[in-house]
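*Asks:* Quick one, fold the following:
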Amino acid sequence: MRSSTLSADSSFMRELKRLLQALTSVADADSLVSLINDMHHFIRMTNNMPVSDAVIAKPELMPQLTFLAEKVLRLSEGNNQADTLVRSARLLGSLQLTAPDSPRRWRELQFGYKLLYRAALTLRLLEHALEHKLLTDNTLLHHYTARRFADDTCPFRVNVQLPLIIAVMLLDCGQLDIDAITLLTGYAGQYDANRSMQHQERQRYLATSKVAMARLLDEALQLVPYRGNSKREQQLHQLQQQNNIKFIKQLLSQSINSDGPLAPLLSLPQVYSSIVLPGRDRYQYEALPKASLLLKDGVNRGQFPANWVQQLINIVGIFPQGYGIAFIPTQHDSGYAEKYELAIVNQLYPAKLAEPLCRIVSRNLQYRRGGHNCQVSLAHNLYFKPARDRLSVIPTARLKEILMQLSADWEPGQIRRFLPRCWQPQQFFSQSTHQNLWNQAPNPITYAKTKY
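*Replies:* Take a look at the predicted model:
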């Protein structure tokens, strides 16, 4: 059973890596990044000349967008709702645990990791919004009520989910225009892509990207030719594509202009992913649980509707998927143990927003496989002050023993500072034997009540 589980986890990671390559590899002429670059180049070359005189062929972007969107759905969607939530949590967590932080890999991060993160989260936000009537569009509701899992011909999949993912893929396409890249990294790549721009510089960058995006959408969102002999099927194929392209343009327009009922559907996951994944010079892993506060600040500034923000937080909780939790386990006598253990957030929809659903990955601060799932209460989570205060009363000798297992360079005068609010599990997750965080495990247990 364990070998089959590990094989499934390894298969998922291989598929994820292949998809990231298909999205971001500049060496692959058919990757999303390459095709968008080629489309920008084509538009510049043909801007003032007839297409027939163009010296390069027009890239066929739409078929590849559809192909890649299908790949995303195969990673995020399951055979039923429960399976879909597990697969989405695994995708989000894996992206968090493997995202690069090098400024030189900004294309890979922006058009691979963040794109997939946004796609998965947007899919979950869409169905949540339809389920809770945040969206009342009759066409969307009709497709949603007729949804069939694991069916490639399902109208909800074909007419809603696929165009939604394509819209996510195109949301930042203007950033690959040469003028936008020059503003971001400089003519010779001398600027840090993760730096904070001055206000005027950032406004110019956003305006340049927006103009380039509009030009690309006019060229890229074209009907894919029908292949077959049935005239009726051809008409249906054309009508379906026209409706999907209209939906894609509607999604992008409302998101960019922050206006319309669909606007939060793309913009909220876009902002959330920018907070919880690397790519900003202000990125601090320890501060990631404050993402919900930043989104609520957006409500106060009129950037997002309050009900949409709350529903997104209901999905993800306070702690992002893949986040490293340090917690105090409970002893057999129901007291608090004089130690802490490690866990990783691995499930969506926590019953209590500040109590993450996790997989335990250590015992006596030694990494382990096949741990239990758990729900970590505030009183046990070292991210919160009450738990840290409780652990800080541990006798110094015992705390030294704990910290010697954690770090080789600690100093006796800094013991209290070594009490972790969280831990970074990227190195742990890099080993394939530790990637089975989403396989079947005993039901969640709450460490305020359960013996350890």
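*Asks:* alpha carbons only for contacts and neighbour counts from here, please
*Replies:* Noted.
*Asks:* in the helix or strand containing residue 311, what's buried?
*Replies:* Assigned by DSSP states H and E, residue 311 falls within helix 306-316. For helix 306-316, burial by neighbour count (16 or more other CA atoms under 10 Å) applies to 308-309, 311-316.
*Asks:* Next, the second sequence, to be compared with the first:
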Amino acid sequence: MSSTLSDSQYTTSVQTLVKQIQNSSAKKDSLFELAALYFTSSDANARVLRTCQENLTSTKEYLKSVPEAKRAAAHNQVKKLQKELHDEKLKQLHKQQQCYKCIASICINVLKLTEGNNQQQTNTRSAKLLATLFMLSSTEGKNRKQMHQLYKPLYKAVLALRLLDKMLAEKKLSNNYIVTRFKPETRFSAVPNKYSQFQLDVAIPVIIAAITQDIGMQHVEIQRLLKGADGSIDEFRVLDKETRIPLLIMNHEQTQDFITNGIGISVYEGDDLEKKIRYEKKQNNRLKFVLGLLVDAVKPSEGSIGNIIKIPQIYSSFILSTKPEYHFQDLPKVITILNNSAKNGAICTNASQCFINLVGHFPLGFGIIYVQNSSPNEQLKDYFYGIVTRLNPQQPTIPTCRKITEKGEEGSEPKHFALKPENNLFYPSVQKKLENLTEETLAEIHEVHIEDLGDARLPSYVKGFWNPYRYFSIQKHQNLWS
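*Replies:* Prediction:
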């Protein structure tokens, strides 16, 4: 699955995929919009089917004792009602298949953007997508919460895929459905637009579970609870326990309903009965696996598959937070939250450690400020800006970064490097290495960096971090993985 997208095309493809998942459009054809339509009409659709069935049943009963003179008319009525029932089932099946085709298309697009011919290529592509989502999502302004909510399902799905691979590589998964389908040599497909059995049977259900985990929130009753009857209430407000717990239960129930009845399984197209039975068995096994992931993610036990979804959910809810307060410098604290969740039994300790080793302490796309290696007696004369760009760092505290400012030293060192804690100005103790520089010199250095990066609001080294949002919004700055 090779990729030849330019930087601008890639960014556009990511934004298109986000809109395919969740959007606000006249067509109402994104997955979350289709879910909202399903929730609005599901009760009425069930009533229509029930009425059609009851009418048919009663007319058939009438036919058993109808006088001979009226038998022909009754027969015709049965045929008419049979056609009405058949047509209604086809109509509702068509709507269901629209949802199925929508999520199937989303899953294929996720695989195209995140998975390659091998694990290394896959990790690079996934890191690119995760960092792109992070840097495209504004952390400032009034639209921050809405944007984070839009980007979160895709962000979570990619993290779930890579955690799945990490746990398999470290033999931390024992689920029979997964391990019997996993062989390292056939995990990925080397053929463009063709997918391995593992991708079809395991990876795609994981994507579906991660993306749809909160899709039950589109239910009309939940939306009324969140926004009020007239839509005037802030849906992102902090909810009290008495409201939040029932809402989460309702979301879980409605999500399962939408996956089972709103999406369902793909319809077999063909006349071979044996192939149809095998096809539907595979489809039902995948559906059962999706539902199992979601049920198990409510409170995953040690070694259970729910961790694959639950841990990325906790992580993405912090990194792409929709809470009223959001502080960029607090993002590395998400590791503490994961550790505490593991201690409290909310997630599996082994799975949590796998995930921390996967993402490290600093999120992909996070802007770091650093000093270069120096001998003990050498006085530092500068500091530099970089962006975290890789998964699976050497150690969680040593992110792999891309140099952004080099100040005439281009080509002297690789563009990607492992940043050791003793060079990372995020830690206040490292800032002491620049104490000998005068205020005037530091101001001059800062002005040069502002000019290089084209960001007048660029923080100085004393902040210990920077936000690449404005930098990454310029097309020529988006090629960070070359």
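*Asks:* Give me the contact list for the helix holding residue 311 of the first structure.
*Replies:* Residues outside helix 306-316 of the first structure that contact it (CA atoms under 8 Å, 6 or more residues apart in numbering) are 124-125, 128-129, 134, 264, 268, 292, 295-296, 299, 348-350, 353.
*Asks:* now do 10 Å
*Replies:* Helix 306-316 of the first structure is contacted from outside by 85, 89, 121-122, 124-126, 128-129, 132, 134, 264-265, 268-269, 272, 291-293, 295-300, 317, 319-320, 347-353, 356, using CA atoms under 10 Å, 6 or more residues apart in numbering.
*Asks:* same deal with stretch 275-293 of the second structure?
*Replies:* 177-178, 200-202, 204-210, 212-213, 255-257, 259-260, 263-270, 273, 295, 297, 300, 304-310.
*Asks:* Just the buried ones from these, in PyMOL syntax?
*Replies:* Here is the PyMOL command that selects only those of the contacts of stretch 275-293 of the second structure that count as buried (16+ other CA under 10 Å):
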select buried, resi 178+200+201+202+204+205+206+207+208+209+210+212+213+255+256+257+259+260+263+264+265+295+297+300+304+305+306+307+308+309+310
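*Asks:* so of the contacts of stretch 275-293 of the second structure, which ones are in strands?
*Replies:* With DSSP state E as the criterion, strands contain none of those.
*Asks:* Tell me how far the counterpart of residue 423 of the first structure in the second structure lies from residue 317 of the second structure.
*Replies:* The equivalent of residue 423 of the first structure in the second structure is residue 466 (alignment by TM-score structural alignment). From residue 466 of the second structure over to residue 317 of the second structure the distance is 21 Å, taken as CA to CA, to the nearest Å.
*Asks:* and if you look at residue 376 of the second structure?
*Replies:* Residue 376 of the second structure sits 41 Å away from residue 317 of the second structure, going by CA to CA.
*Asks:* Now the aligned residue in the second structure for residue 360 of the first structure. Nearest residue, chain neighbours left out?
*Replies:* Mapped onto the second structure by TM-score structural alignment, residue 360 of the first structure lines up with residue 403. Excluding the flanking residues, the one nearest residue 403 of the second structure by CA to CA, 6 or more residues apart in numbering is residue 386, at 4.6 Å.
*Asks:* you'd agree that neighbour is up against residue 404?
*Replies:* Yes. Residue 386 of the second structure lies in contact with residue 404 (CA atoms under 10 Å); the separation is 4.9 Å.
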